[in-house]
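> Everything below, folded, please.
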Amino acid sequence: MNLEPRYRLRVYLLTALVLGGFGVLLSRLYEFQIVEREGFVKKAPGPRTITVREPGIRGTIKDRNGIELARNRRDYEISFNLQEIQDAFRRQRADEKTIDTPFWDDGMQRLRKESDILDIVKKQVIGPLEELGLAKDFKSKALVSHYKTHGGLVPFSYTTDITYEQFARYAEHSLDLPGVYLNVKPQREYPYKALACHTLGFLRQWGKGDIPEEAYKRFGYQYVGDDRGVAGVEATLDDMLRGVTAENPNGAEGYKVIVKDEKGKIVGERPLDAQDPGTGAEVTLTIDAEVQYLLSNVLRRAGTASGVVMDVRTGEILAMASIPDYNPNDYVPSITEAKKHEYDSNPLFPMIDRSISAFSPGSTFKVPTALTGAMNGLATRVYNCSGFVPYGSTKVRCWIDQKGGSHGGLTLPQAIQKSCNPYFMRMANDLGPKKMLDGFKMLGFGEKTGIPLPGEYPGMVIGSREWQRRNPKERAVPTPVNVAFMSIGQGYSLATPLQLCAVTSCVANGGKYYHPRLVKKSVDQKGKVLIADEPRLKVDLIKEGVKPSDLELIRTGMRMAVNQPGGTAGRVKIPGYEIAAKTGTAQAEIVNGYPRHNSWTMAFGPYENPRYAICIFVHEGKSGGAVCGPLVHLVMRGLLSRDEGMKLPLHPLEPVPGKLEAIKEIALPEDVLAAIDVTQDDGETGDEAADAATAAGIVPGNPDNNQPAVTPSPTITPEADAGGTVAPRQGKKTPRKR
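Just a heads-up that it's a prediction; the model follows:
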């Protein structure tokens, strides 16, 4: 009786151990047969299926008239799955019962060194490709690095430099080469080269970090990703162009299911199952390709410049260009090291889009000052110009004071025509810092316009967040001299050509400030509208208290600046038309003791029935009227000529590296000079206020625009080296038979 409990306990323990053992066994059986079944099936001899992802076709980008600015062309690529090549090599060595090999350790289960993959590829793949006459030079270090980083998950792109004839010849023999794939895929193309390059942007080839987690299980070693936009609308509308939606997070991807035998060779000539890739959304820009070509060609007359053309009736951007520029095709499918060095070593930074970068605006800021004055009932004031305005011991001069004169009493139109500094400084001081800041913010200064381009600068006006960030030691309330410099676009003031063009458009159309629009519409492949073609009104100045008669005073002043003696914008004049304009010149910085200048001209026309607003900026232009005025004239003349029926040209544009040198004047054609009067004063130089700014401790605006706001990370094409160079073929070899 004393032994019975002990016996019972042993039985219980034995039973628990047996049940536990069976539980572990069942758990392992479930793991092998259910959870890891697919992996073991792939390893087992015999046919197996592999699903290969095919990237979607990127949507096209067109101009407003349907001209393709970014499209896709057929590209033929040979790629290597290094894992499959390695497995095929191991099986071959096992079949030959060869264990004395420099490549393997531990029963040929792993490579001794990653660099041995290069020797395997040469033996297994490059040799047969040589026999087919399809071998290409490649970067051996890049292949080894690719293997270390990606293994067999990401295919290694061997070459895209093959013709259709080579493609067809390879297709006849491709089944003999395990791990080697021939792909037909769309490749991005920019048919007009540098035209609108900053607006369009470029792509970066996909990498391992772009692979979604769920794709590892679905596609395994056969994931082929989508190229991604890293600049311009290619970046900001990347998801839309790839067809990515909430319902379809994988975009327009397709797939094909292929069957391989135990040796890794493809079985059958057709996929077991397939779904063709779809196409991303079609994006239509507001850009007019012909106007873009006109503006870009005109800007090439200057060294470093930018410009914007807008439709004043809708806020649509018809053209936006920046010099120097680049060719986005250089990044397709990847940029060479030599070309990347060429762009990176250019001290003028061709990747910068100067049309959305901020610079000292000079006297162009007199127009938003006048608009702010009109909002507050000061448009009919008469202010006196004695040649300068004193601020303590500092005198801020008018440009005419450099010639020993003064303007005397001026009305608002006369002050705009003659670009008088004291008039607008006195108006700004009467308004005070708060009203000036509120008025300028209403007109979009000190904040981004919101167009879909990366790297847009907000600009800067005193009292704004950007001003406070850059000048933390300044007083919370700006001083009168700060406000005065803001009114004439000197000191801390910064603005972009796009911001100034938008304000010009507002003045032209009677006070309606439209949000600048770059994308006209976007439609997916099912016809669903993703972006509607609708103007967006930001503010109507008439509803904000500006009298139509006061706004007309500002318009009149800009018309007088072009068409009457004493104006600063005489070179904008076009015989047979009335054009209105405002010039500006600002001293931006001093380099090696010499001042550098920003020159501007903004204009609209025709005066009575305005359609176009233009703003052009030239870095190192000595005079807005003499440098930017002729450029605006040429652009406006081309636009008006087209309206009369003349056809504007359109051709691919080669990029220009730009130059930075002082420009005193840009000459107009002789027939134009004979028809207009250019004896008027050129007006402000920017130097008249610079001395006072220095005395007052105000540093001229320098927006740190010497670097791109966002530095894109392109894919670089490695150059072929000795390890990846195909040796010259000795004699003629017979192609391998299937």
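> from here on, contacts and neighbour counts on C-alpha atoms
Will do.
> what's the neighbour count on Arg426?
Using other CA atoms under 10 Å, Arg426 has 19 neighbouring residues.
> Quick one: name whatever helix or strand follows the helix or strand in which it is found.
Assigning secondary structure by DSSP states H and E places Arg426 in helix 421-442. Downstream of helix 421-442, the next assigned helix or strand under DSSP H and E is helix 465-470.
> quick revisit: identify each buried residue in the helix holding Arg426, please.
Neighbour-count burial for helix 421-442 flags 421-429, 431-433, 435-437, 439-440, 442 (criterion: 16 or more other CA atoms under 10 Å).
> So Gly225 sits against Pro55, correct?
Yes. Gly225 lies in contact with Pro55 (CA atoms under 8 Å); the separation is 5.7 Å.
> Mind checking which of the two has more residues around it?
Pro55 (24 against 19).
> ok, so what distance separates the residue lying closest to the more buried one once chain neighbours are set aside from Ala235?
If the residues on either side of it in the chain are set aside, Pro55 comes closest to Glu253, at 4.7 Å by CA to CA, 6 or more residues apart in numbering. From Glu253 across to Ala235, the span is 19 Å (CA to CA, to the nearest Å).
> One more: Lys208?
19 Å.
> Comparing these two, which residue is more hemmed in?
Using other CA under 10 Å, the more surrounded residue of Lys208 and Ala235 is Ala235, with 22 against 13.
> Cross-check the contact I'm expecting between that one and Gly201.
Yes. Look at Ala235 against Gly201 with CA under 8 Å: they come within range, at 7.2 Å.
> what do those two both touch?
Gly229 (CA atoms under 8 Å, 6 or more residues apart in numbering).
> what's the burial count for Phe605?
One thing to correct before we go on: residue 605 is Gly, not Phe. 23.
> how many neighbours does the residue lying closest to it once chain neighbours are set aside have?
In space, and not counting its chain neighbours, Gly605 is closest to Ile579: 4.9 Å by CA to CA, 6+ apart. A count of nearby residues for Ile579, using other CA under 10 Å, gives 26.
> let's see this one next to it:
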Amino acid sequence: MFNLHERKQSKVFNRRTFFLLSVKLGIFSVIGWRFFDLQILNSKKYKTLSKKNQINVAIIYPVRGEIRDRNNIVIASNKKVYDLYIIPEQTNNLENTLNNLNDYIEISFKQKRKIINLSEKVKKFESIKIIEDLNWKDLEVIETNKIHLDGLHLEEDFQRIYPGNNAFSHILGYISQPDKKEVNLPYISKMPKLDIGKTGLEKYLNEDLIGIAGKKEIEVNSYGRVIREISLDPSQKGKNLQITIDSRLQKFTFDELQSHKAGSIVVLDINSGEILSMVSTPSFNPNLIIKKPNVEYWKSLLGNPLSPLTFRSVQGLYSPGSTFKMIVALAALKHKLVNPKTTTFCNGKIEYGDRLYHCWKTKGHGKMNLENAIKESCDVYFYELSKKIGINKMATVAYELGLGQAYDIGLENEKKGIIPSKKWKKENLNENWYAGETLNAAIGQGYSLSNPLQLAVMIARFASNGKKITPTLFKRNDEVIFGQIEYLSQFSNIIKDALFKAVNEQKGTAYKSKSNDYFFSGKTGTSQVKKITQAERESEEFRKKTIEWKNKDHALFVGYAPSKNPKYAISVIIEHGGSGASTAAPIVKRTFDYIMKLKI
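The predicted structure is shown next:
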């Protein structure tokens, strides 16, 4: 009995032991598997999680690339600046430190309160910016007295600068921080405080100029305090880019405009289409726009009725005036409706329909052929010619000569203007074309609108005997092969002879601006702003009256130099400048003088 009982107890014990051992083995197996999972299978994952808990990644913003002119002169660059910061925990008393700083550099009460309030919201070891872009005098004062200014330190930064100030502003534009839409652009990535181009080439070339961000890995404790730097991947500066503008010529043409309230000058290299100068006034100083605070300066720009932010060279639209007469002459020659000997008698006006169409020369030019009509800018000759041609043929030639088109030169809001035709009027105004409107169009009035760049392209195509020159702001290193306007090469000499005489012979509208050192050719234009009634024309009092600036005609000139083997094309528009002969032509002469001197 006893042995049997013992055997039964032994069996129970063995079963319990086996069960307990199995449970222990299972537990250790689970623990072992978990260790294997953590240390081997998913080690990378959990190392990363651990790293994220301990390591912060700081983005290192890249330095923006430079923009240079055709001669490698810097026209948009960066300067090293120093910003002043304070770390609250490194001061015995934040307010006392700010008061001490005020003994050397003026800090307003409002600014002090702002810094103190901000210090209560951030961690005590975090830096707070006090002053941006310290001048050298203030830097020297701080360095000399830093023993009395606990908690202060300087940090380097870079600020965009534009050495040419207003002269390049419309072409280059300016930079500022991205808005809500721009912050998602791929090339900005995770840099919400990165300044980017907002207008002009700064905007168009953003992707190349911005550069590549770097990063710095830093170990921080649970409070966010930096323990050490782990790794550093430096940023890469943006590309330095070159454009076609000659900064010497740009400054010269800009200065030429400063005696006028508003206007534009465009100069092209005829062989390449490269834009050598393109200026517009009034202008703005991008250095003042990017400097903070800039609220008052912005208000002055936005409140200026002459719109200094408008780039008139590509966004301003003007009636081309008598510069359009070349188009009319070419259309007539193309369709064999006129020849160089075709004459018309000008007595100062013609009657067409129920109204009179006047020539600018009230007593008339007398007997005119095509060449003299261009040379002396006879309106009556072109009124008569337009009746033979019709508006549609004129419009076709105008387009082929470069008007009515936008050119992809990297600038926003470039205006196409208007080259009117029967179809255009029907589609845009839902009206039929009237015959009298053709006469207005023939002298560049009525619906016709062009910008200064288009007019420069037009005269360049004439000067090159019909090459389809297109403008660019980017260097064309290889020889450019432009298409050809075939019919223009047949008739270009007829028109070019007239343009030569318009400048270099007596009775030419620009004769007073001729050069004694070289020959240039061109055509004056006067764009009427205010309609003159018949009664006003006949009034002696009206003719003597001083015309208010806003009611004066716009002054235009398009031309090229030298007359033989032309290299440079130019268009000048002076808003409310009066006549092209008295205002625009002298500017062209001085500009060509400067170009010939420089031998650009």
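> contacting residues for the residue most central in space within the second structure?
Centroid-nearest residue in the second structure, with CA atoms, centre = their mean: Gly200, separated by 1.9 Å. Contact analysis of Gly200 of the second structure by CA under 8 Å, 6+ apart lists 170-174, 410-412.
> Strands of the stretch 251-400 of the second structure, start to end?
Ranges of strands within the stretch 251-400 of the second structure are 263-269, 275-281, 344-346, 349-352, 355-358, 366-368, based on DSSP state E, counting those that start in this stretch.
> Which of the ones you listed sits closest to Ile87 of the second structure?
Proximity to Ile87 of the second structure, assessed across the strands of the stretch 251-400 of the second structure by CA to CA, is greatest for strand 275-281 (46.5 Å).
> Where in the first structure does that closest one fall?
Alignment of strand 275-281 of the second structure against the first structure: residues 317-323, by TM-score structural alignment.
> Kindly report the same for stretch 568-584 of the second structure.
Per the alignment by TM-score structural alignment, stretch 568-584 of the second structure matches residues 612-628 in the first structure.
> ok, longest strand in the second structure?
Ranked by residue count and defined by DSSP state E, the top strand of the second structure is strand 74-86.
> Give me the distance from that strand to the chain's centre.
The chain centroid and the centroid of strand 74-86 of the second structure are separated by 23 Å under CA atoms, centre = their mean, to the nearest Å.
> residue contacts, the residue nearest to Phe424 of the first structure when sequence neighbours are not counted?
Among residues not flanking Phe424 of the first structure along the chain, Ser487 sits closest, at 6.0 Å (CA to CA, 6+ apart). Ser487 of the first structure is in contact with 365-366, 369, 424-425, 428, counting by CA under 8 Å, 6+ apart.
> mind putting those in TSV, distance to Ile78 of the first structure included?
Listed next are those as TSV, based on distance: CA to CA, whole Å:
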residue	distance to Ile78 of the first structure
Phe365	57
Lys366	60
Thr369	62
Phe424	67
Met425	67
Ala428	67
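> Among those, which one lies nearest to Gly570 of the first structure?
Among those, and counting by CA to CA, the member closest to Gly570 of the first structure is Lys366, at 17.8 Å.
> hang on, isn't that closest one packed against Ser493?
No. The pair Lys366 of the first structure and Ser493 fails to qualify as a contact (CA under 8 Å) at a distance of 11.9 Å.
> how near is Leu473 of the second structure to Thr48 of the second structure?
49 Å.
> actually Ile459 of the second structure, sorry about that
With CA to CA as the criterion, Ile459 of the second structure and Thr48 of the second structure are 66 Å apart.
> Counting neighbours, go ahead and name the busier of these two.
Between Ile459 of the second structure and Thr48, Ile459 has the larger neighbour count (other CA under 10 Å), namely 27 against 12.
> about what we covered before: contact partners for the alignment partner in the second structure of the residue nearest to Gly605 of the first structure?
With TM-score structural alignment as the criterion, Ile579 of the first structure lines up with Phe520 in the second structure. Residues in contact with Phe520 of the second structure (CA under 8 Å, 6+ apart) are 500, 503-504, 514, 559-563.
> so what's the aligned residue in the second structure for Glu189 of the first structure up against?
When the second structure is aligned by TM-score structural alignment, Glu189 of the first structure is paired with Ile161. Ile161 of the second structure is in contact with 76-79, 287, counting by CA under 8 Å, 6+ apart.
> buried subset of the residues you listed?
By 16+ other CA under 10 Å, the contacts of Ile161 of the second structure give 76-77, 287 as buried.
> Out of those, flag the one nearest to Pro420 of the second structure.
Ala76 (40.1 Å).
> My read is that that closest one contacts Asp69, right?
No. With contact defined as CA under 8 Å, Ala76 of the second structure does not count as touching Asp69 (9.4 Å).
> one step back: Gly151 of the second structure: which of the strands of the stretch 251-400 of the second structure is closest?
Here strand 275-281 is closest among the strands of the stretch 251-400 of the second structure (CA to CA), at 47.9 Å.
> relative to strand 263-269, how tilted is the closest one?
180 degrees (axes from the mean of the first three to the mean of the last three CA atoms, to 10 degrees).
> compared with the first structure, how much does strand 275-281 of the second structure deviate?
Compared with the first structure after fitting, strand 275-281 of the second structure deviates on average by 1.0 Å (mean CA distance after the TM-score superposition for the first structure).
> What helices and strands are in contact with that strand?
Here strand 275-281 of the second structure is seen to pack against helix 169-172, helix 247-257, strand 263-269, helix 312-315 when contacts are counted using 3 or more CA pairs under 8 Å, 6 or more residues apart in numbering; DSSP states H and E.
> Turn these into TSV, including distance to Leu152 of the second structure and mean neighbour count.
What follows is these, written out as TSV (distance: least, CA to CA, whole Å; neighbours: other CA atoms under 10 Å):
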stretch	distance to Leu152 of the second structure	mean neighbour count
helix 169-172	37	23
helix 247-257	42	20
strand 263-269	49	28
helix 312-315	48	26
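> These: which one's closest to Phe28 of the second structure?
For Phe28 of the second structure, the closest of those is helix 169-172, at 71.4 Å, according to CA to CA.
> wait, isn't Val480 of the second structure in contact with Asp269?
No. Val480 of the second structure is not in contact with Asp269 according to CA under 8 Å; the separation is 11.8 Å.
> Grab the nearest non-local neighbour of Tyr147 of the first structure.
Distances taken as CA to CA, 6+ apart place Leu82 nearest to Tyr147 of the first structure, at 6.9 Å, with adjacent residues excluded.
> ok, back up a step: any idea how far the match of strand 275-281 of the second structure is from the chain center?
Its chain's C-alpha centre and that of stretch 317-323 of the first structure lie 13 Å apart, by CA atoms, centre = their mean.
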